[in-house]
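S.K.: just to be clear, the model below is a prediction. Sequence and coordinates:
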Amino acid sequence: MQASEANFDGLVGPTHNYAGLSFGNVASQNNEKSVANPRAAAKQGLRKMKQLADLGFHQGVLPPQERPSMRLLRELGFSGDEATVIAKVARDAPELLAAASSASAMWTANAATVSPSADTHDGRVHFTPANLTSKLHRAIEHEATRRTLRTIFADPARFEVHEALPGTPALGDEGAANHTRFCAEYGARGVEFFVYGKSEYRRGPEPKRYPARQTFEASRAVAQRHGLAEDATVYAQQTPDVIDAGVFHNDVIAVGNRQTLFCHELAFVGRTSVYDELRGKLAKLNAQFDVIEVRDAEVSVADAVSSYLFNSQLLTRPDGRQVLVVPQECRENPRVAMYLEDVKSGSGPIDDVLVFDLRESMKNGGGPACLRLRVVLNETERAAVAPGVWIDDALFGKLDAWIEKHYRDRLAPGDLTDPKLLEESRTALDELTQILRLGSLYDFQR
């Protein structure tokens, strides 16, 4: 059956701030304690969604999670009314208030791993929300993620939204940021590619400076619960040295789409064997495999991390042309800019480059690829998605006005102590669920 790829971008939440919570994410650490602009951040992401929808891509939106998370703070023993709880936490454990207030769920590449119905054992689209055990501020997301996905992809005949994997370090799962899929056509059977940083039970090289977040065991468990065939699944280890250079997820060093892998030459351990396995398994599905490998002499790992060249979206337009969506920072790095000019003027599989201003997200370590969850859907499945989440002119106008009405244009880490921020966020989210027609999605609505 004919299918296409839809991108579901996370709408930036009202508490977008720079608390420097993500050790191993260079941008997050470098911008710790600086002042954020939640309104600008949300509008930057929304404009990207709208422009891609205007180009003919299927573009959906996922709502923010409620922040600060009063559930987390109460589970950790803080009591009293909400203003009292926030004041106590701000005084006694400010790091917990920062974690509870993080808007990191905006990076929906970490929301889940998705396998399309053409690949799975039961012919349904499978979602596994990521447990994100490596960071407290992210580990609190998966329950709300599951609820949101089950609301948007509600038809049990078409979709299966699993629970997250058990929250243990041995099964550390960071979602689609470490997963991609290759295929001849979106609706055809494909090869799913899982990249991990370490294995709990297999000996091998590990990073020394920053932790590896994704385990082999988690990747294998997701593949098994989705019912993926062994002859159409490939596992690869991320190079430990690039993790130590700030490549905390594979999508900071590689991106794939259909029959193309765009990556840095230092992305994978044993890269030649990885390419050969992908090429061989795709050949059995009558699909070719193209690798665009960027040499370290052309673009260093440091350049890749600072510009987020590989944290881009590689998309196939309705006319079959392939486009690379990159952040503005790629224009500002001379070596990356020069490389992209060569891409645009060459005869390779990438036909065009689109540049977006996502500075508010980039300062926290998230580029275009971080903001979206890829979901391959055939026509019947697409018709079963909650209709209110697809971006068009009308929804864009409503969301733009909603952001303008509810979001602050300045938020410093110290502002998280303001109890009015919770009230403002809840008011905004309550209105958002009506705009998106998602019902009572949040705890405070129930």
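M.R.: Happy to help now that I have it. Numbers count the residues shown, from 1 in each chain.

S.K.: CA atoms for contacts and neighbours, from now on please.
M.R.: Noted.

S.K.: from Gly10, how far off is the residue nearest in space to the middle of the chain?
M.R.: Nearest to the mean C-alpha position of the chain, by CA atoms, centre = their mean, lies Ala109 at 1.4 Å. Counting by CA to CA, to the nearest Å, the separation of Ala109 from Gly10 is 9 Å.

S.K.: what is in contact with the two at once?
M.R.: Both Ala109 and Gly10 are contacted by 371-372, under the criterion CA atoms under 8 Å, 6 or more residues apart in numbering.

S.K.: does Asn25 really touch Gly246, like I thought?
M.R.: Yes: using CA atoms under 8 Å, Asn25 makes contact with Gly246 at a distance of 5.6 Å.

S.K.: contacting residues around His249?
M.R.: For His249, the set of contacting residues under the criterion of CA under 8 Å, 6+ apart consists of 174, 177-178, 213-214, 243.

S.K.: if you tally nearby residues, what's the number for Arg203?
M.R.: Look at Arg203: counted by other CA atoms under 10 Å, it has 8 neighbours.

S.K.: buried residues in stretch 162-179?
M.R.: 162-165, 169-179 (16 or more other CA atoms under 10 Å).

S.K.: check contacts around Tyr210.
M.R.: Taking CA under 8 Å, 6+ apart, we find Tyr210 in contact with 23-24, 243-244, 246, 248.

S.K.: just send those back as JSON lines, with neighbour count too.
M.R.: Putting the contacts of Tyr210 into JSON lines (neighbours: other CA atoms under 10 Å) gives the following:
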{"residue": "Phe23", "neighbour count": "15"}
{"residue": "Gly24", "neighbour count": "20"}
{"residue": "Ile243", "neighbour count": "27"}
{"residue": "Asp244", "neighbour count": "18"}
{"residue": "Gly246", "neighbour count": "23"}
{"residue": "Phe248", "neighbour count": "29"}
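
S.K.: ok, and here's another one to check against it:
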Amino acid sequence: MRAREFNFDGLVGPSHNYAGLSFGNVASFSNVKSASNPKLAALQGLAKMRALAARGFGQALLPPQDRPNFRLLRSIGFTGSDADVLAKAAKEAPVILACAYSASPMWTANAATVSPSADSADGRTHFTAANLNNKLHRAFEHAQSARSLRAIFHDIDHFAVHDALPGTPAFGDEGAANHTRLCKDHGSAAVEMFVYGRTEFDASASAPKKYPARQTLEASQGVARLHGLSAERTVYIQQNPDVIDQGVFHNDVIAVGNGNVLFYHDQAFADEAGSLDQLRRAMDGVGAELNAIRVDTGAVSVADAVASYLFNSQLLSKDNGKMALVIPQECEENAAVAAYLQGLVGSGNAVDELIHFDLRQSMRNGGGPACLRLRVALTDAEAAAMHQGVVMTEALYHTLVAWVEKHYRDRLDPADLADPALAIEVHTALEDLSRILGMPNLYDF
């Protein structure tokens, strides 16, 4: 069936801040407690959405989550009014207060794993909210993620939204950041590739030594079962433990795929040759030939890949049969990466265009273009059945820019998290946003 891919970008929230909470994410950790600019962050993200929508790519958004997370703070014993809770947390547990104010839901690649209707046994598009249980600041996100997804994909004849897997180490699930769909075209059956960092129930399996492996094999298998995926078209590949220890906390920091193209670093997988062989054999079954674009360490080191987020890019299919690579501005500022990319677009391979964006606010917090988006391939009927208020249009863009200008600060310091006025500002902004998007029950304030 004919299908179109929509990218659902996370709309950056009014309390965007740099708390440095994500051990293993080098960019996030290196900018801890710096002042942020929520207004600029949101406007940078909106500019990206607008530009891609104007090019004809399917573009929509996922709304921010409510902050601070008072449920987290009250669940660990902070009591009294909201102002009391913030004051006590700021004094007794400032790191936990920062967790409650985490900006990480903006990276919707971690919101869920998505299997389009062409891949599922029941012919519906399936979503499983990611439990993100490796980090306290992310472990509460799945409730609102599922709520938002159900509000957008509410038609149960077309969509199924599953709650998160059990929140235990055995089922650590980081969503689409470790999931890639490879196919002939978006509407045809695909090979779904799950990349995992460790195996919970095999003590002999290799694992990183410095940084945590956040995705487990068991979680990936659980999502595949929930989505009703065919065993013949599902491939599980282990991420290279050594690159996790170099700051590659998700697979989408070292590889990205689209259509039949897999753009990856030669150190991405624990068993490169075996992984590619699995993919080729599985793709034979869906009538597609794998186009593997391998980036050698000699051309781009892992350190340069992490610093520039070369692979945390978007591969987008164009009408001419070629693909555009959406990259952060940092790729053009890294000499090795810039040189490689110029050669890539001139090579005659699938990628013939680079589109770059200034996403500095997101990049400083540890997420690039691919982190900001959740990919959802939809048939025409499915696209018509989802909530239309989140689809990016020129009119919505201007409405949201005005909303950001009204509600967002242009500087947020770490000490501001203790200010009760900030919590009130966020709540007021999100109430206004739910009205703009036509989703009155989006938040459970």
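M.R.: Thanks, I have the structure now. What you see is a predicted model; the values in this text were computed from it and never measured.

S.K.: hmm, back to that, list the contacts of the residue nearest to the centre of structure 1.
M.R.: With contact set as CA under 8 Å, 6+ apart, Ala109 of structure 1 has these partners: 175-177, 369-374.

S.K.: ok, those residues vs Leu358 of structure 1, which is closest?
M.R.: Using CA to CA, the shortest approach to Leu358 of structure 1 within the contacts of Ala109 of structure 1 belongs to Leu371, at 9.9 Å.

S.K.: not counting its neighbours along the chain, what's nearest that closest one?
M.R.: Using CA to CA, 6 or more residues apart in numbering and skipping the chain neighbours, the partner closest in space to Leu371 of structure 1 is Trp107 (4.4 Å).

S.K.: can you verify Gln59 of structure 1 is assigned to a strand?
M.R.: Yes: the secondary structure assignment for Gln59 of structure 1 places it in a strand, going by DSSP: H, G, I helix; E, B strand; the rest coil.

S.K.: correct me, but it touches Met49?
M.R.: Yes: contact status for Gln59 of structure 1 versus Met49: in contact at 6.4 Å, counting by CA under 8 Å.

S.K.: shared neighbours, these two?
M.R.: Among the neighbours of Gln59 of structure 1, those also in contact with Met49 (CA under 8 Å, 6+ apart) are 9, 391.

S.K.: those two: who's more crowded?
M.R.: Neighbour tally, Gln59 of structure 1 and Met49, criterion other CA under 10 Å: the higher count belongs to Met49, 27 against 23.

S.K.: am I right that that one sits in a strand?
M.R.: No: Met49 of structure 1 sits outside any strand when classified using three-state DSSP, being helix.

S.K.: wait, what's in contact with it?
M.R.: Remark: with contacts taken as CA under 8 Å, 6+ apart, Met49 of structure 1 is in contact with 9, 59-60, 391.

S.K.: how near is it to Asp393 of structure 1?
M.R.: Between Met49 of structure 1 and Asp393 of structure 1 the computed distance is 11 Å (CA to CA).

S.K.: and what of Leu354 of structure 1?
M.R.: Using CA to CA, one obtains 20 Å as the distance from Leu354 of structure 1 to Asp393 of structure 1.

S.K.: how much space between the residue of structure 2 most remote from its centre and Ala415 of structure 2?
M.R.: Most distant residue from the mean C-alpha position of structure 2: Gly80, 35.0 Å away (CA atoms, centre = their mean). Here the criterion is CA to CA. By it, Gly80 of structure 2 lies 21 Å from Ala415 of structure 2.

S.K.: check Leu217 of structure 2 too.
M.R.: Taking CA to CA as the measure, Leu217 of structure 2 and Ala415 of structure 2 are separated by 40 Å.

S.K.: more neighbours, the two?
M.R.: When Leu217 of structure 2 and Ala415 are compared on other CA under 10 Å, the one with more neighbours turns out to be Leu217, at 22 against 12.

S.K.: three-state assignment of the nearest residue to Arg2 of structure 2 once chain neighbours are set aside?
M.R.: The shortest distance from Arg2 of structure 2 to any residue other than its chain neighbours is 5.1 Å, reached at Gly187 (CA to CA, 6+ apart). Classification of Gly187 of structure 2 using three-state DSSP returns coil.

S.K.: quick one: contacts for Gly187 of structure 2?
M.R.: When the contact criterion is CA under 8 Å, 6+ apart, the partners of Gly187 of structure 2 are 1-4, 118, 377-379.

S.K.: list just the nearest of the buried residues of stretch 162-179 of structure 1 to Val85 of structure 1.
M.R.: The nearest one, if we look at those relative to Val85 of structure 1 and count by CA to CA, is Ala164, at 28.6 Å.

S.K.: go ahead and confirm the closest one touches Thr133.
M.R.: No: taking contacts as CA under 8 Å, Ala164 of structure 1 lies outside contact range of Thr133: 10.5 Å.

S.K.: A strand includes Val255 of structure 1, no?
M.R.: Yes: following the definition three-state DSSP, Val255 of structure 1 is counted among the residues of a strand.

S.K.: that one: neighbouring residues, count only.
M.R.: For Val255 of structure 1, the count of nearby residues is 25 (other CA under 10 Å).

S.K.: do Asp415 of structure 1 as well
M.R.: As a measure of burial, Asp415 of structure 1 has 14 neighbours, counting by other CA under 10 Å.

S.K.: distance of it from Leu97 of structure 1?
M.R.: The gap separating Asp415 of structure 1 from Leu97 of structure 1 is 11 Å, by CA to CA.

S.K.: for the nearest residue to Thr260 of structure 1 once chain neighbours are set aside, what are its contacts?
M.R.: With CA to CA, 6+ apart as the measure, Asp290 is the residue that lies nearest to Thr260 of structure 1, at 4.8 Å, once sequence neighbours are left out. By CA under 8 Å, 6+ apart, the residues touching Asp290 of structure 1 are 259-261, 349.

S.K.: do Lys135 of structure 1 as well
M.R.: The contact partners of Lys135 of structure 1, taken as CA under 8 Å, 6+ apart, are 21-22.
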